[in-house]
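>>> mind folding the following:
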Amino acid sequence: MNLRQQLKAALDRIAEIAKAADSRDFTPEEIDEITALTAQADDLEAKVKAADTAQAAVTRLTSKANGTAVLERVTDRTDEAFDAIVKELGGLGGQFVKSAAYQTFRGAHPSGFGEGTPIALDRVKVGSLADFYLARRLGLKADAPVQQVGLARLQNIRLPMVDLTTPMPLTILDLISRGTIGGLSFEYLQITAVTRNASIVPDEILPADSTTKPTSGLTTNLATAKVYTYADGYTVTNQMLADAPALASYLDGQLTYNIDSVIEDKILNGSGTGGNPTGILNTSGVQQQAFDTDMVTTIRRSITRLENIGAPITAVLVSPADNEKFDLLKDATGRYYSQGPWGSGPNTIWGRPRVVSQRLPTGTAILGNWGTVSLMDREGLSVLAFNQHRDYAARNLVYVRAELRAAQAIFKPAELCVAALA
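Sure thing, here's the model as predicted:
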């Protein structure tokens, strides 16, 4: 048994003897045992207090020396269940509350953060971009070991068995490729058009023969991938900042949605001016398909455009309003072309996954090789917190800011097609 368990056992034994002698005097043997247990308890209590003091000193000095993450016990929350919760927290919020910066600051204020407490937590890197999105896609903690999986793959349909599994909906961030960038920018050649002229050439060409060997060609455009900062901020109370599990949950929910949203918007709609990257809808060389007969026919015409240059079609991106129109399409007898309001299964169009984005304008679809769009991590995701913001210190509020520095590139615009659905 450890010191705390031994102390508890001694105190429990004293209580047991006292209860047994509730209506009578203590026997000489009981008096001797109580005397011995009291001395033992006093000694154990002193040792526990000394051990706690030593542990706090070691933790504080260690965190200052090498910045390693520490989990300090604080006087108002010393139960092992709380420590276990903090230890198991995953996601970006979990990485932040497990960091040395957060744990050291929280350990220095065991009773919480009150009015007038100066709050300034150093920037904490909470993982790389690849770790975050892969963990989010697989439903794992940010620090859990994962294996790369194929994206934009449809769930197999099993008939006539009942399949109760429901796959997570795909998003644009599950379709694009991800990487890293070492500098602040780089120039690259975008492939905007492809001409394929491969053919058979005779082995022997006579002097008077005009036959020449074929030449295929690529039309290119010089583009620049620059690093941009994607950021968002949150206001939390001092009480929430002091409560690690609550703070982690809040950051995971808000951070995931808001950062995803701004990245999607810039990948699709970035103007390329005014400090914005260039999005797909403003990139030269992306193929265009005019409206033809109806939405379904237009998508099929777009597929043909892409197949003509050998481009893989990994998904079709549509807006929520257009996604609804696809679902409500009916035949001449009023039957839904899709699986109807009570069906379940792959959300597809012409066998390709249909993915929804709130950032895509209604009446527009984008399809093609989404792997040609890349988001490259420069510094990873980081979180910092401070109350030197407006009048937050006086109102017991803290500003928590999340930032991501990354660059986006579209290597083969010709392998994407923007289709007008109306």
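
>>> going forward, measure contacts between C-alpha atoms and count neighbours the same way
Will do.

>>> and Ile14, what element?
helix 3-20 (DSSP states H and E).

>>> alongside the first, I'd like the structure of this one:
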Amino acid sequence: MNTVKVSESGRKDAGSQADSGHSEQVMEQVTAELRRIGDEVKSAGEKALLEAKNAGALSVDTKKAVDGMLVKQGELQARLNDAEQKLARRGNDELPVCKSVGQQVVEHEGIKAMMAAREGRARMGLKAITSVTSGADGSAGALVQAQRVQGIVVPSDRRMTVRDLLTPGSTNSNAIEYMRETGFTNNAAIQVAEGAAKAESTMKFDLQTTTVATIAHFVKASKQILDDAAMLASYIDGRLRYGLAYVEELQLLKGSGTGGNLNGIYTQASAYQAPFALAGATSIDMLRLALLQSELAELPATGIVLNPSDWTRIELTKTADGAYLFANPQSIAGPTLWGRPVVNTQAMDVDAFLVGAFRLGAQVFDREDASVQVSTEDGSNFTTNMVTIRAEERLGLAVYRPAAFIKGDFGLVK
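Model prediction:
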């Protein structure tokens, strides 16, 4: 592509240069003459003042000479102003003129030639303005600013459900003790003969102890960022509390009971043993048999805990003709099975299940509610303007009746 640049004629450029040179010469000459006349006016003025002081008045010749010099000075000043205006006008003529695309097309020599011939093609180059870069000619990238959405996009939170199943409680100690009946021999019988000895039954009790566990974590942030980002402090507070609740859910359900961990419900639950054999038992059948096992232990289950994947598989169970076995896709009722509520949580492993009498069989004790504390006195925090933000809670779990809970797996995941 050839780009044609149209300039003024050489004659006009030469004329402009000549005018410029003449105006500059005039300015130099007039300035020098003004300087000379100024000196003469100053000298004549001093002479006139001295003459007036001595004689009491100016002579006619002196007054005429001074007036002539003042007139000459005024003429020279006018010529100097005229020369300066000519130079200023020429400087303005040299400023670049921004022309529209239409003006550039109309004034382009190639376009003019094509229009005169009424045929042919003409090409002219135009510098595109883009937002790709911000440093080269024709770029406008710095003018485009990204839109910032206010706030922070928070990751999805797990819905906590296990605590709601348990009997709530509180404690002021670091350990919880309770007596559990671990044996009972029932020899109650009908008295056969009057005066005969009565049958003796026996009972056994064991003291059970569960420790209060501490769940805690912290983050560090600069004092400046907490001051400058007003919502960051509350955001950190919420995320730290969520972290406590997340670990609490896992501990209540599957804590190992060692190394400061809670002794979880699933950990202490009784293993699933079908009260009777059932050929080709499905997941739904197994859950019903687990409920029966709990009922036979005189501790009727009040709920079922499943992983969401297992509950979905159960809901999608269909008959031979493709109809859902018991689920209604249009229903908004909560998940239930065999008359018991089903609790979905990812804290439960896929393919595992837990049924139990939750409120009768276990209780959670809060020693210290979840709290968030801020300190600047940790280590070098004071000298580095850092802040330590710590979240902490303390709680204990008492599983009074392990037989109230039945755990097992469906055997579908190998």
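
>>> on that earlier part again, give the aligned range of the helix holding Ile14 of the first structure in the second structure.
Residues of the second structure matching helix 3-20 of the first structure are absent, with TM-score structural alignment as the criterion.

>>> quick one: whatever helix or strand comes next after that helix to helix 3-20, angle?
Downstream of helix 3-20 of the first structure, the next assigned helix or strand under DSSP H and E is helix 28-66. Inter-element angle recorded for helix 28-66 of the first structure and helix 3-20: 160 degrees (by axes from the mean of the first three to the mean of the last three C-alpha atoms, to 10 degrees).

>>> list the buried residues in the helix or strand just after helix 28-66 of the first structure.
Once helix 28-66 of the first structure ends, the next helix or strand along the chain (criterion: DSSP H and E) is helix 80-88. By neighbour count on 16 or more other C-alpha atoms under 10 Å, the buried set for helix 80-88 of the first structure is Val86.

>>> tell me what helix 80-88 of the first structure is packed against?
When contacts are defined as 3 or more C-alpha pairs under 8 Å, 6 or more residues apart in numbering; DSSP states H and E, helix 80-88 of the first structure sits against helix 244-269.

>>> have a look at how far, on average, the helix or strand that the helix it packs on is followed by is from the second structure.
For helix 244-269 of the first structure, the following helix or strand on the C-terminal side (DSSP H and E) is strand 287-289. Here strand 287-289 of the first structure, set against the second structure after superposition, deviates by a mean of 3.4 Å using mean C-alpha distance after the TM-score superposition for the first structure.

>>> could you give me the buried positions within strand 287-289 of the first structure?
For strand 287-289 of the first structure, using 16+ other C-alpha under 10 Å, the buried residues are Gln287, Gln289.

>>> who are the packing partners of it?
Counting contacts by 3+ C-alpha pairs under 8 Å, 6+ apart, strand 287-289 of the first structure is packed against helix 295-307, strand 416-420.

>>> off-centre distance for it?
32 Å (C-alpha atoms, centre = their mean, to the nearest Å).

>>> again, but for stretch 357-372 of the second structure
For stretch 357-372 of the second structure, the distance to the chain centre is 33 Å (C-alpha atoms, centre = their mean).

>>> show residues contacting that stretch.
Here stretch 357-372 of the second structure makes contact (C-alpha atoms under 8 Å, 6 or more residues apart in numbering) with 163, 165-174, 212, 237, 240-241, 244, 265, 299-303, 389-402, 404-405.

>>> same deal with stretch 177-193 of the second structure?
With C-alpha under 8 Å, 6+ apart as the criterion, stretch 177-193 of the second structure contacts 198-210, 400.

>>> hmm, which two among those are most spread apart?
Farthest apart among the contacts of stretch 177-193 of the second structure by C-alpha to C-alpha are Lys198 and Thr210. That separation is 38.8 Å.

>>> if we can go back for a sec, with distance to Ile191 of the first structure and mean neighbour count added, can I get the helices and strands packed on strand 287-289 of the first structure in a markdown table?
Shown next, in a markdown table, are those (distance: least, C-alpha to C-alpha, whole Å; neighbours: other C-alpha atoms under 10 Å):
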| stretch | distance to Ile191 of the first structure | mean neighbour count |
| --- | --- | --- |
| helix 295-307 | 13 | 18 |
| strand 416-420 | 11 | 24 |
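
>>> now distance to Ala393 of the first structure too, for those, in CSV please.
Listed next are those as CSV, based on distance: least, C-alpha to C-alpha, whole Å:
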stretch, distance to Ala393 of the first structure
helix 295-307, 55
strand 416-420, 49
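
>>> now, the contacts of stretch 357-372 of the second structure that are in strands?
Among these, DSSP state E puts 167-170, 303, 389-399, 405 in strands.

>>> Lys198 and Thr210 of the second structure: who's more crowded?
Shown here are Lys198 of the second structure and Thr210; by other C-alpha atoms under 10 Å, Thr210 has more neighbours (17 against 13).

>>> three-state assignment of the closest residue in space to Ser249 of the first structure that isn't next to it in sequence?
Using C-alpha to C-alpha, 6 or more residues apart in numbering and skipping residues adjacent in sequence, the residue nearest Ser249 of the first structure is Gly93, 6.4 Å away. Using DSSP: H, G, I helix; E, B strand; the rest coil, the secondary structure recorded for Gly93 of the first structure is helix.

>>> count of residues packed around Gly93 of the first structure?
Neighbours of Gly93 of the first structure (other C-alpha under 10 Å): 25.

>>> the one 4 residues further on now?
By the criterion of other C-alpha under 10 Å, Val97 of the first structure has 28 neighbours.

>>> that one is in contact with Gln103, isn't it?
Yes: between Val97 of the first structure and Gln103 a contact is recorded at 6.7 Å, counting by C-alpha atoms under 8 Å.
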